[in-house]
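[1] Model the following, please.
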Amino acid sequence: MQDRHISRRAMLIGAGATAAWAASPARALLQQVAEIPLPADVAALPGRMTVEEKAGQLTLMAAAWAGGAAVSLNPAGAAGSFDQQLADVRAGRLTGVFNGNGTAMAKAMQTAAMRQGRLKIPLLFAADIIHGFRTVFPMPLAEAASFDPELARRTARAAGTEAAAAGIDWTFAPMVDIARDQRWGRGVEGAGEDVLLGRIMADARVRGFQGTRGLAAPDAVASCAKHFAAYGAAEAGLDYNTVDVSERTLREVYFPPFEAAFAAGSPTTMASFNELSGIPATANEWLLTQVLRREWGFGGLVVSDYTGDEELIAHGFAADAREATKLAFMAGVDMSMQSGFYLKHLPTLVAAGEVPMARVDEAVRRVLALKVALGLFDDPFRRIDPRREKTQIRTRAHLDLAREAGVRSIVMLKNDGGLLPLPRAGKRIALIGPFARGQHDLIGPWNVYGTDAEAVDLLTGMQAAVADRTAITVVDGSGIDAPLPGGIQAAVAAAQAADVVVLAIGETQRMSGEAQSRTAIVVPPAQMALAEAVAATGKPVVVLLRNGRALALEGAVLAAPAILVTWFLGSQMGPAIADVLFGRESPSARLPVSFPHATGQQPYHYAHKTTGRPNPPGAPQEYKTHYQEVPNDALFPFGHGLTYGRIAYAGLETGGGTLAAGGTLTVRATVTNSGTRAADEVVQLYVQDVTASITRPVRELKAFRRVRVPAGASQVVEFTLRRSDLTFIGRDLKPIVEPGRFRLWIAPSAQAEGVAGEFTLA
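    Predicted coordinates for the structure are as follows:
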């Protein structure tokens, strides 16, 4: 970022911090945006609070009475006792808790706040509802593969309904970080590598969580777009690591999904763990105040990530807890999560004149405004209803939706010779691999309340789909990371006795998610040895990949005639896979991330630049951009995915080939299915700006459309381009559109030719 931003930050953390904040030329605008109208009695509360009570409203802690897997999903910390948290509630030292244990816990805490608290301010109950509550839906990356924002809205709506029924007001989702390095484990929580898909999914999930009746509706939960910003750009894909990217890259790649989330109504955002060009995001005034507040006009609440303010010390940015509190708070973090720093240090900072009371009141008003919007001042118990908790969670409708979402998230990478779908009868199937059976690694990472024990495994799903359950022989073959005694011999024997092998291999759910970076994004060696042995039998093999990221496939796995990417699909994983495997449903998903030839290509994304020495199509040429070992493209590109139809693209029409300055350009292609089964095709429109004042990517996704193409039929698919679709960030870091020549593709993936042409922007 530019030096002026760094110097501004330096000024704010110096001796003149208070004066600098108060004298900011944009302060009036900041107040106007942030001052959400409050009822008179609520608006009067800051004037009645002690500074300690104000700090309490800005302090969020993990629930001492924790729910589900919450205790294992964050670093070990001193949560304290439930009795101590109740005492903090009565004393006004706590605004709320997160990842608690249902309505019984929430009722006890809210009762303490409303009956015994001096000011009777309702508590806020938050949770990580990343991809479902007790009904678990496909992990967000898998759901992004559906290229179906309406599906994402529906699953988020169901998740929000269940969470609200258990007393939860606020979810720390959606994660909208763009992830272009598949070594980074947290890519599993987002929508992949593409900006457009990321924007669309961010919008859909915010609207789903919050519903259509306003945040005060009993079944609505407030969303929190995270992590602001550029967490997905961590160096070497290492979680929590340094991020150093240009301001242009921030504005073109990492900011847009957040802007989409805020436009959809997300009232909160979470500061990210990483530093950004030398300044940790949790204390980055340029990011949290200049961009978020003044430039974008965001009037909502900024919360730290788990101990994010405390980590300023380990970053080497703050000398101690007191300074860390001041830096985070003055940069724009309104609420501290888990460290307790605001409660401990804000009162003394205010007393010393180092933090203005006006800044404290501003943050408190944002907290109160969120509680007002959620309807908590009208009815603090509106989401705390044990009857709803019993009747609105894991309903049949939600489980059916989980199965539908699972089906629509499965990507078919290969289907050589039409091996799939398998017949429901007449074939002996050897189901082999460490993921073939058992209640493990089904729901995926980052789920606090769902369990594998409540999910349906692969074997159960397959047995329910076939005519004769005894036609399936199941053998583990190997462990996940280590061989099993006699495992390969048993697997080979099962394969030899079968007509077809279904090989269930991949990653555990602990190999993806927070703090789960991998240096080699490959199938573990023990499972590769199993795959090689099974392939050597000569029997046809269907590979079912369980994974939370793109993988570099090789050997017998890559050579298998059929490969399905099944991710972690949640509560109905087994039935969803069986639906596709046996043809009850046709695969229709597309890769939201590029699968590389090798780990060493990371970070990789399809929308890369050409460089000044691009390698032309074909073999590598000397002194051109290429690796020695693999092509400089994807093994399976972004947008790739097959169906049970046979799809071809033809007949490009470019509507005269000129897009007028104030007009539109309609482009069309004909999609034909010459197969014997109907197919849902995701038709994608890519554009390249051939010559520009800032170099542009080789392709950028501008639109996509899911179309149903019956067997033996054709369908004309139409897209409309506008001048605004061709915007990029110019030399002055402002959006710009430049006339000139553009290439376009209507194609089934980011590397497919499909039908290609050109147009001119006048």
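[2] CA atoms for contacts and neighbours, from now on please.
    OK.
[3] what's residue 5 in contact with, if anything?
    Shown in contact with residue 5 (Cα atoms under 8 Å, 6 or more residues apart in numbering): residue 286.
[4] next up, for comparison:
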Amino acid sequence: MKASHTRRRLALAGGTSLALLAAASACAAQAAAPLSDAAVRARADALIAQMTPEEKAGQITQYFDFTSAPDEAKRVTGEMAAGRAGSLLFVTDPAELDRLQHIAVEQTRLKIPLLFGFDVIHGLRTIMPVPIAMAASWDPKLAEDGQSVAASEARAIGLHWAFAPMVDIARDPRWGRIVEGAGEDPYLGSAMAAAQVRGFQGAYIGSPGHIIAGPKHFAGYGGALGGRDYDEVNLSDSELWNVYLKPFKAAVDAGAGNIMSAYMGLNGTPASGNRWLLTDVLRKSWGFKGFVVTDAGAAHDLMTHGFAADNQDAGVRALTAGVDMEMAPPFGESAFKTLPQSLADGKITTAQLDEAVRTVLETKIRMGLFEHPYVDVKAAQRVLDDPDHRVTARIAAERTAVLLRNEGGLLPLDRKGVKSIAVLGPLADSKRDTLGPWVFDQNNDETVTVLAGIKAKVGAGVRVDYSAGVSIPPRMFPSIFETGPMAAAPRVTVDDDTEIQRAVKLARAADIAVLVLGEGWSMAGEQASRSSFDLPGRQQELLDAVTATGKPVIVLLMSARPLELKGRKPQALMDIWYPGSQGGAAVANLLFGEVSPGGKLPYTWPRDIGQVPLPYAHLTSFQPKTAEQRYWNEPNSPLYPFGYGLSYSTFAFSNLRIDKARVALNEAVPVSVDVKNIGARKADEVAQLYIHQRYGTAARPVRELKGFQRITLNPGESRTVHFLLKPEDLSYWASSTRSFVQDQTVFDVFAGDDSTASLTGSFEVKQP
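    Here you go, the predicted model:
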């Protein structure tokens, strides 16, 4: 960066002091390298010294900008042009992002650039499988690569910040937002959280082609009563520290630049006004240095919770709890806009307000926005068109599929032996549903449905017939994403009676029937909790009618939660989740054996919704020998355990080795196990390691995941998989001591291919 160019940008930043010139020169010398903390703070403080209270309050306020709502857009643009907005969200057109940034940098008094955020949940233009699917890959590097693609596309069009990853633990699959996270386990969830932060942010905040990661929703949001979105959460200290906080800690340790606070009340105190959570835990205990943003309207809604007396009180409570930026309610009143009055009234101090502003300005400085605020629209298109992004999406969809059932080895299909296929079901050719929720700008030209993928794979030599079979029914209460400025594509609608008959006719005339069933895209995500796991609409009727033909049936489930398939079971069942832009191509490769499914369930799959929540990592209860008999009408065991997933090959685990029979406190424990492919196909297996602490300060779960590795083995190949149980893996939060403890005790160790692994050993922890 040339010095003259640096000084010009400095002028735009509103500073003329020697300190600012020195900081800018240092930035120029370092080019793409990160600035020191001291240099960043000096630059931020120089700006703060020039700001009015109104500009400070604006700098820590984020507004929705809906181009489809002109009156609201006009209001927001007015606030921005007056220097009373620090961030905008929901703008994704590169030209519009560039236009707005020009206003902020060239027309406001202090020339401070805007920070643009967006819900980049599982892709921007190139859509990856949904996050719960990526967790099912048990491959953190895959999750990192996927979010790196998303980050490059987002940064290219002018976005700086993703409201992701969602790292909430979800042990009740009725909760709709299970689709955005990694499932029920804190160890798997932590690995996926850290990987996604690395993917979004790169080596440091401001890395070229990367954006800020914003882990959410801090904290406990996935524990809502009855799995009902937005409802209160009541968690013990043990659950909070040992389960729900762990993925957030992993994300912070990975360097996350932002944390989003949650909507709901946590143990009686709204999360966005919870000083213990946002300050004592996040900043003081964990040392978080980034900025905290509320979820949409969560500061304002402290009134709704009956926590704040009025909007001004809500702003004070959120700020003093540890919120640095308010995501103002769309079309609503900002709570942080009242902060100048609260400052004048003595309800907050200048230091408190400045600290919040400083965290936001420091982020903008680290992102290089003062030097490079604008969008290169032509370059953006080149990034969006990168074909390697589609390759990453296809590989991701292949590695996330979980094979649940394969009676008689129906899969993989023999391309030479299959002459006709009936592809059936309402999700088989729906591009919108293939992409899943949290996609706002779908690219239909690039989206490959299951039908399209199969047709492309088999070519003209195989007849492929199609029927939607039944409609995707409307929700009783429409999703917020189906109405207003975020309205998306219509749902699949047919004459059910006619199409069921047609589907049966096609199945009878085909060698094989492939049914693509599940939940429509709007049935997962925010405001998408449900009270049953039945197939929506008349899909069960369609399944029954097709299986009654006696033809071989493969069911591909497109959903983010367990679903109940009643009646006669299909010979093959594969969970393909919402597989994204290249989902159909990936599914075709899986069906015909070009790749073998290797995904594993990231949650426990119950037999019945009455069992939930049913986490595998539960405590040993009274009369454990009768645990299967907790219900008088059916077994209490899951239909499929946590970590379960079949392959087109078979694997054997043997020779579990624990390096030491006795170790000292705070000593690591090396463990290894041999895995052999005893089948006839090259395939992946996920070696999983679990522990159980026999006794100690508190009772511990029957099993806890503490290690996993996904490996690829050729037929007959063996490999030794190594794990290292670190002291923190053997420690836990004990409510009786209100601290983390490591006990002198005996640990059982289990290794295998899911949470019911039977290969076992043990070691003792004992202080010399």
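[5] In structure 1, what sits opposite residue 756 of structure 2 in the alignment?
    In structure 1, residue 756 of structure 2 lines up with residue 751, judged by TM-score structural alignment.
[6] pretty sure its match belongs to a strand, no?
    No - going by DSSP: H, G, I helix; E, B strand; the rest coil, the assignment for residue 751 of structure 1 is coil, not a strand.
[7] Can you report how many residues lie near the closest residue to it other than its chain neighbours?
    Of all residues not flanking residue 751 of structure 1 in the chain, residue 637 sits nearest, at 6.2 Å (Cα to Cα, 6 or more residues apart in numbering). Per other Cα atoms under 10 Å, the neighbour tally for residue 637 of structure 1 reads 23.
[8] what do you get for the one 4 residues further on?
    As a burial measure, the neighbour count of residue 641 of structure 1 was computed by other Cα under 10 Å and equals 24.
[9] Give me the nearest residue to it, chain neighbours excluded.
    Nearest non-adjacent residue to residue 641 of structure 1 (Cα to Cα, 6+ apart): residue 590, at 4.6 Å.
[10] ok, that neighbour to residue 453 of structure 1 distance?
    29 Å (Cα to Cα, to the nearest Å).
[11] wait, what's in contact with the aligned partner of residue 357 of structure 2 in structure 1?
    Aligning on TM-score structural alignment places residue 357 of structure 2 opposite residue 364 in structure 1. By Cα under 8 Å, 6+ apart, the contact set of residue 364 of structure 1 is 46, 54, 57-58, 334.
[12] repeat that for 7 Å
    54, 57-58 (Cα atoms under 7 Å, 6 or more residues apart in numbering).
[13] repeat for residue 540 of structure 1
    500-501, 561.
[14] What helix or strand is the aligned residue in structure 1 for residue 183 of structure 2 located in?
    By TM-score structural alignment, residue 183 of structure 2 lines up with residue 192 in structure 1. For residue 192 of structure 1, there is no helix or strand it lies in under DSSP states H and E.
[15] Count the neighbours of residue 192 of structure 1 for me.
    31.
[16] now residue 400 of structure 1
    Neighbours of residue 400 of structure 1 (other Cα under 10 Å): 16.
[17] Can I take it that it is in a helix?
    Yes - residue state for residue 400 of structure 1 (three-state DSSP) corresponds to a helix.
[18] Tell me the counterpart of it in structure 2.
    Checking TM-score structural alignment: residue 400 of structure 1 goes with residue 391.
[19] cool, residue 156 of structure 1 as well?
    Aligned partner of residue 156 of structure 1 by TM-score structural alignment: residue 147.
[20] Next up, the contacts around the residue lying closest to that match once chain neighbours are set aside.
    Leaving aside its sequence neighbours, residue 147 of structure 2 sits nearest to residue 199 (Cα to Cα, 6+ apart; 4.8 Å). Remark: with contacts taken as Cα under 7 Å, 6+ apart, residue 199 of structure 2 is in contact with 144-145, 147-148.
[21] Out of those, grab the one that's most surrounded.
    residue 147 (32 neighbours).
[22] pretty sure it contacts residue 197?
    No - taking contacts as Cα atoms under 7 Å, residue 147 of structure 2 lies outside contact range of residue 197: 8.2 Å.
[23] Can you show me the helices along the stretch 151-300 of structure 2?
    186-201, 237-239, 246-253, 275 (DSSP state H, counting those that start in this stretch).
[24] quick one, strands of the stretch 151-300 of structure 2?
    161-162, 258-261, 265-266, 269-270, 291-294 (DSSP state E, counting those that start in this stretch).
[25] show me what contacts the residue nearest to the spatial centre of structure 1?
    When Cα atoms, centre = their mean is applied to structure 1, the residue found nearest the centroid is residue 190 (1.6 Å). Residue 190 of structure 1 makes contacts with 140-141, 175-177, as judged by Cα under 7 Å, 6+ apart.
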